[in-house]
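Colleague: Show me the folded form of this:
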Amino acid sequence: MRTATAVVIALCATSSVAGADSWTTYRIPESGTSADIPASLFTEPAGKPDGYGQQFRTSDGRADLTVQAVPNQGLSPAEFLARKNPPSGIIYKRITPRFFVVSSIKRGKIWYDRCNFSRRYVHCVLINYPAAEKRQWDGIVTRISHSLSAG
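Modeller: Got it, this is the predicted structure:
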């Protein structure tokens, strides 16, 4: 019976994530930041982040997405990330002169943060989703991350 239940849960999760068939471009007018987001998946507004932007979540609350821009205070990506005091145990970290990406797992969720740097703003996407659904989210996270733009 456990196997059947696990299969049903996995199929439900897959079909919910596979529902990312309707995409839109979210833009922050103040900063020019934009990112493609699966509007069919992140259907609920979930508040405002620091700076400019919007937080979204899935209707069941299991995943959330933030598209954000904050004024660039002249920090490099490495300096900016260090000031955010990220948790220890980061699984993936890539820092270049123009952006950083960090990702790890916390309380059963994968958190993924990418920030691109321009002269005036730091443009970020932050995504949290169930670690058990990693494969179903990989393409979605990749598209959001690669679409992040300073405008």
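
Colleague: Every contact and neighbour count from this point should use C-alpha atoms.
Modeller: Will do.

Colleague: Spell out the residue ranges of the strands in the protein.
Modeller: In chain order, the chain shows strands spanning 23-27, 34-38, 44-45, 52-57, 64-71, 92-95, 99-106, 109-117, 121-130, with DSSP state E as the criterion.

Colleague: Also this sequence, please, to line up against the first:
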Amino acid sequence: MTRQPANGLRVRCARRRNKRDQRAPCRLSRAGRPDGYGQRFRTADGRADLTVQAAPNLANDSPAAFLAKKHPPSRVQYKRVTPRFFAVSSYKGDKVWYDRCNFSGRLVHCVLINYPAEEEHAWDDVVTRMSLSLSGK
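Modeller: Prediction:
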């Protein structure tokens, strides 16, 4: 089941329900505002969160320069940087974190997702769909 909050963001979450790895939908509730423009969401049990935001790129940094200024951890598992976006992901404790930011003019449009490492395969489709749907418009 897909939930569509008032702001039009559609999100589908999944988690294992039993040994056969059936998926059950979860709800993301608003959980405050990030820097810049956007919204933060969290599951009711706090196991996962999602931030969708657009922030000013005041220094007009390239994706590589912007990412370097954020000081990502040295043990990043996945990193892709192009002239238009960056995507990075790794583990922090028992969580997976994934950040993707697209660059458009003076704004950086990002999706930041954190979820339990034990649910990584269940979240793969969600992360991929959200990452590919992120627009800088």
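
Colleague: Please state their TM-score.
Modeller: The TM-score (TM-score structural alignment, normalised by the length of structure 2) is 0.83; 125 aligned residues with a CA RMSD of 2.0 Å.

Colleague: Rebuild the strands of structure 1 as JSON lines, extending it with mean neighbour count.
Modeller: What follows is the strands of structure 1, written out as JSON lines (neighbours: other CA atoms under 10 Å):
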{"stretch": "strand 23-27", "mean neighbour count": "15"}
{"stretch": "strand 34-38", "mean neighbour count": "22"}
{"stretch": "strand 44-45", "mean neighbour count": "16"}
{"stretch": "strand 52-57", "mean neighbour count": "20"}
{"stretch": "strand 64-71", "mean neighbour count": "22"}
{"stretch": "strand 92-95", "mean neighbour count": "12"}
{"stretch": "strand 99-106", "mean neighbour count": "18"}
{"stretch": "strand 109-117", "mean neighbour count": "21"}
{"stretch": "strand 121-130", "mean neighbour count": "24"}
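
Colleague: Aligned against structure 2, show me the partner of residue 113 of structure 1.
Modeller: When structure 2 is aligned by TM-score structural alignment, residue 113 of structure 1 is paired with residue 99.

Colleague: I'd like the strands of structure 1 laid out as TSV, including distance to residue 148 of structure 1.
Modeller: Shown next, in TSV, are the strands of structure 1 (distance: least, CA to CA, whole Å):
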stretch	distance to residue 148 of structure 1
strand 23-27	10
strand 34-38	4
strand 44-45	19
strand 52-57	13
strand 64-71	9
strand 92-95	16
strand 99-106	11
strand 109-117	8
strand 121-130	7
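
Colleague: Can you say which of those strands is nearest to residue 144 of structure 1?
Modeller: Evaluated over the strands of structure 1, closeness to residue 144 of structure 1 peaks at strand 34-38, with 5.4 Å, by CA to CA.

Colleague: the inter-axis angle of the closest one versus strand 121-130?
Modeller: 20 degrees (axes from the mean of the first three to the mean of the last three CA atoms, to 10 degrees).

Colleague: residues in contact with strand 34-38 of structure 1?
Modeller: By CA atoms under 8 Å, 6 or more residues apart in numbering, the list of residues contacting strand 34-38 of structure 1 from outside reads 20-28, 67, 125, 140, 143-145, 147-151.
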